[in-house]
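Show me the folded form of this:
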Amino acid sequence: MESSHSIELAKHILLSFGLILGVGTFFSIVANKLKVPDVVMFLLVGLCMGPAALGLIDIRADSTLNQLILIFGSCYILFDGGASIKLKVLKEVWVSLVVMATIGVLISTAITGVAAYYILGLAPIVALLLGATIASTDPATLVPVFRQVKIKERVAQTVMSESAFNDAMGAIVTFAVLGVAMGQGEFSLSHAVGDLLWQSALGVLVGGIFGYLAAMFIAHEKMSFLAEYAPIVSVMAVIGAYMGADGAHASGFMAVFVFGIMLGNKEMFGFKMEHGEEAKLEDYVLTTGLMMRMFIFILLGAQVDFALINQYLVGGVIVVVLFMFVARPATVFLCAGFDRRAKWSFKELLFMCWTRETGVIPGALAGMLVGMKAPGAEIIASVTFIAILMTIIIQATTTKWLASKLGLLEEA
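Now for the predicted structure:
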């Protein structure tokens, strides 16, 4: 009987995967025709296919399978985003990047927490926990959007890099506040900053090591014995960088992002692949990245709890509106507006205020809080999903339009 149950479960999962790939491919074509980011279509499709609607896909958010898809999919999308980053561009904007990815998260947390305290009537520590949960931006959303919408290089790469680097800070602040909320200690700014520096530095180190080794084995003049297996090497290194950093209590997401940066800038380190092998690797990464987006966002949409969202809908929407129109602009202008080196224009700052979608990482944090039975976990999960839906559907779909209005689109 147990064997039969296992077989039936395997068939159910296989059918779900087939549906995700088939429907995802169709709506990817639709997204291209409509000129909208495909992640928006995938999220809407997921909402329709989940248990609350058609019931075609039912993979629990707390299941091992779902966590595997979320972790590996997010890692691979981060790797893809890192590979598109040019180090020479980041040299101009590193001050803004570092400040937004650290202090900026604290600013967003504080402003959103105050809004939640007054509007939702939460206890101060629970309101702050909500702010911390949704404070970080989402690379799994932003990287695909900027793959499809060609924004001026330094703006796009600053936003993508911030979204990767601020995940560590968002997680650290969330769990620091959680410790206080559950009576496990008091918040220590010095400890939080030290923890951030440790996770960041170690994540960069691990990602750098894996990136250098991968570049050497696939692109070194004499040691590139794995050049024909570059796609396999990239997958192995993504897993290795994440697990290596995570095992050392560092940011696995930062490690895979840095690994992508190293591989994408391998020419700067004296490594150069043959044109045919380079094209094969790029095609593989683009195709695999598309599949990961299908799985992540269709599943994310399918797992939305409409009953929970409806319970806190009005207050949650107001908090998210303030989050989008007050917290994010304050973060951008306070953190990047005074960067004399970058010399941001008002239009560039305005665009960065609008591009800060919430997605996989905040969703995962909210899910963990529910699993840990943290104070106010249900309302935090509700507002988090409202933020995911509003920012992806509203902001991601208008990215190209806004960039065009502000004159920030790259010339074709």
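
Could you use CA atoms for every contact and neighbour count after this?
Noted.

list the contacts for Leu90?
By C-alpha atoms under 8 Å, 6 or more residues apart in numbering, Leu90 lies in contact with Arg154, Gln157, Thr158.

looking at it, the first one is touching Val89, isn't it?
Which is Arg154. Yes: contact criterion C-alpha atoms under 8 Å: Arg154 and Val89 qualify, at 5.9 Å.

rewinding a little: nearest to Tyr212 among the contacts of Leu90?
Closest approach to Tyr212 among these (C-alpha to C-alpha): Gln157, at 21.2 Å.

Where does Val105 fall, secondary structure wise?
helix 87-119 (DSSP states H and E).

starting at the chain centroid, how far to whichever helix or strand comes after that helix?
Moving toward the C-terminus from helix 87-119, the next helix or strand (DSSP H and E) is helix 124-133. Centroid displacement of helix 124-133 relative to its chain, using C-alpha atoms, centre = their mean, to the nearest Å, is 20 Å.

quick one more, to check against the first:
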Amino acid sequence: MEHHLSLLLISIIALGVFSQWIAWWLRMPAIVLFLVSGVVAGPVLGWMHPSEDIGPVLSPIVGLAVAVILFEGGLSLRLHEFKEAASGVRRLVTLGSMLAWGLYSTAAYLVGALSLPVSLLFGAILVVTGPTVIIPMLRQAGLNRRTASYLKWEGIINDPIGALLAVLVFQYFVLSGAYPGGGAQVFFELGLAILISLALGGGVAWLLGWAFNHIWVPEYLKAPLTIACVLVIYGLASEIFAEAGLLAVTVMGMVLGNMNVAGMAELRRFKEYVTILLVSSVFIVLTADLDPKVLRHLDWHAAALVAVVLFVARPVAVFLATMFTDMEWRDRLLVGWIAPRGIVAAAVAGVFAPTLIQAGYGGAQQLLPLIFAIVFASVILHGFSLGRIARWLRLSVEPNGVLIVGASPWSTELARALSNELHVQVLLVDSSWHRLRTARLAGVRVLYGEVLSETIQQSLELNEIACMLAATSNDAYNALVCSHFSNSLEHDRVFQLPMYAADENNDSKVVARPLRGRPAFDESAQYEELWRHHFQNWQFYKTKLTENYGYDDLKRDRSPEAIPIAVLHDDKTLLLSPAAGGARPDIGDTIIYYAPKRTDEDRRRARAERAEAASIRSAAGNGASEESDKESS
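Okay, here's the model as predicted:
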């Protein structure tokens, strides 16, 4: 039995993680692969039955996982993002939630033919637009920060609100049916639970932040202590009122995430790793545990209800809730369509449905299959359409820009060549207004300030950045900048100017290799050397490779001293050239390199060499043709 359980847990984790990786490789929503993997492993092939194999401990495990996921979601909610989308978010999580509940419940009662209590519970559950689904979708869709903030804030805040609303409806009908006055008791308990949850979550988060900043907790214990506090707060709040723990941990994450806590970047990174593992595993478990028999309760009423919820009720609720706000019509259109449901909706329905069935409420046996049908439909439809609709509405940001940190004469000229001549998005950042003057006058987009400051971090749109170059005169500072941005841009897209070989051979005088970015361009492209080349009138050149003029021809024609800079692909994506050499450029790519200024003699020599090479190729081709003619004769 223990051996079987070990294999089951290994299979669940492996399926979840490999689904994430395959989804990234195929550039498709990971949540779709979670659902497919779980259904195939569970109901289709029967390899796993989590509720039978794991037993009654499965439900508490899922609850704890959801608590950690919601905490991580709250941790990612930044107040500066809320200010950008403030009025829209406030409407979505208040008036929008109430309108959605009313419209979903009405549709369930009139279209789905459910009883009124079950309809109200159905509508409350669907208020939840799960962050476990939204956040992976946003990671792949490339939305601009404002539009992404609407979906992220709504999903994370509505998750506990929807769960509490579902608990309220459930408890109201159960208690009011058990004894008179039960409804009033539920409202009193709910209000008390919300106050206690806010106090618990916010208070513990403030105490944790205070302890971290006053060095009461060592670095290696910050993440474990935080997770332990999340689980304790979830358990305490849930004991006071069912599902109140979800609200408490969400508030805890929001408060802690907006405090200036030392080591917050490491904490966020650790939480993100844990959340990715939990999200994938929980989705595999829930879908693998789905009983095919429950689908037999679905009929045409169910299909019509799913269509009304997705295509009518959600868009109408968002449109009415966001009237007279500063939300653009494109944002309202996208948010009105995108509302995938996930773990919390499925888990809450799975908990309440058996009790309602035992109580004899009409349509209770359809609650769970209906929720799962909407989960499947919304995840698949919204997951595959989000990126396309965002591009159609021009709400997505293509990651083809370059972030250059450090404005020197050389980096300014590089920025000018890329932005003005090749039309590549370039952002040049420096803490000296004087050093940015030349770039500003040349029409280059600049950002004045310390790139590692909180203010600059809030204003940076990293979704549009494909790669970053740290090009200041301080190697240690370049390494610090690369270490910071490698979490967001991937390590292979973060570059810094190379250090001198003499320093590379002396471990006591060089920044450790794991803490640095990738060396850019060429081993001789140090800051001082590039500065010297700039005043020797070196220039940036660009050459597009064709069938008649390939990469070997370019290497032969350009100066032996030339330094490769970047490759610009047809889709305008620019990749900086690593010092160790990258993939061989293809036909259609534009090569950018830095070389001494060409003289007229150099141009004549290059033309002569190209003509000679062309004649040699032509002669070789004619010779092969004649040989072929002889053989055929």
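
Who has more neighbours out of Arg154 and Val89 of structure 1?
Arg154 (19 against 14; other C-alpha atoms under 10 Å).

which position in structure 2 aligns with that one?
Aligned by TM-score structural alignment, Arg154 of structure 1 pairs with Arg146 of structure 2.

Now do the same contact list for that match.
Glu81, Glu84, Ala85.

With adjacent residues omitted, what lies nearest to the first one?
What it means is Glu81 of structure 2. The shortest distance from Glu81 of structure 2 to any non-neighbouring residue, by C-alpha to C-alpha, 6 or more residues apart in numbering, is to Ser149 (6.3 Å).

Just give the number of residues close to the one you found.
23.

Same check on Val249 of structure 2?
Counted with other C-alpha under 10 Å, the neighbours of Val249 of structure 2 add up to 37.

quick one: it from Glu243 of structure 2, how far?
11 Å (C-alpha to C-alpha, to the nearest Å).

Leaving out chain neighbours, which residue sits closest to the aligned residue in structure 2 for Ala381 of structure 1?
By TM-score structural alignment, Ala381 of structure 1 lines up with Leu368 in structure 2. The spatial neighbour of Leu368 of structure 2 that comes closest, neighbours along the chain excluded (C-alpha to C-alpha, 6+ apart), is Ala349 at 5.5 Å.

residues contacting the one you found?
Counted by C-alpha under 8 Å, 6+ apart, Ala349 of structure 2 has contacts Ile125, Leu367, Leu368, Ile371.

The first one and Ser176 of structure 2, how far apart?
Relative to Ser176 of structure 2, Ile125 of structure 2 is positioned 20 Å away (criterion: C-alpha to C-alpha).

same deal with Val111 of structure 2?
Counting by C-alpha to C-alpha - Val111 of structure 2 and Ser176 of structure 2 are separated by 26 Å.

What's Ala303 of structure 2 aligned with over in structure 1?
Using TM-score structural alignment, Ala303 of structure 2 pairs with Val317 in structure 1.

Quick check: which element contains the closest residue to its match other than its chain neighbours?
Counting by C-alpha to C-alpha, 6+ apart, Val317 of structure 1 lies nearest to Ile386, which is 6.8 Å off, once chain neighbours are set aside. Assigning secondary structure by DSSP H and E places Ile386 of structure 1 in helix 377-390.

Glu411 of structure 1 too?
Per DSSP H and E, Glu411 of structure 1 falls between elements, in no helix or strand.

rewinding a little: name the residue in Ile125 and Ser176 of structure 2 with the higher neighbour count.
Between Ile125 of structure 2 and Ser176, counting by other C-alpha under 10 Å, Ile125 is the more crowded of the two (30 against 16).

Thanks a lot, catch you later.
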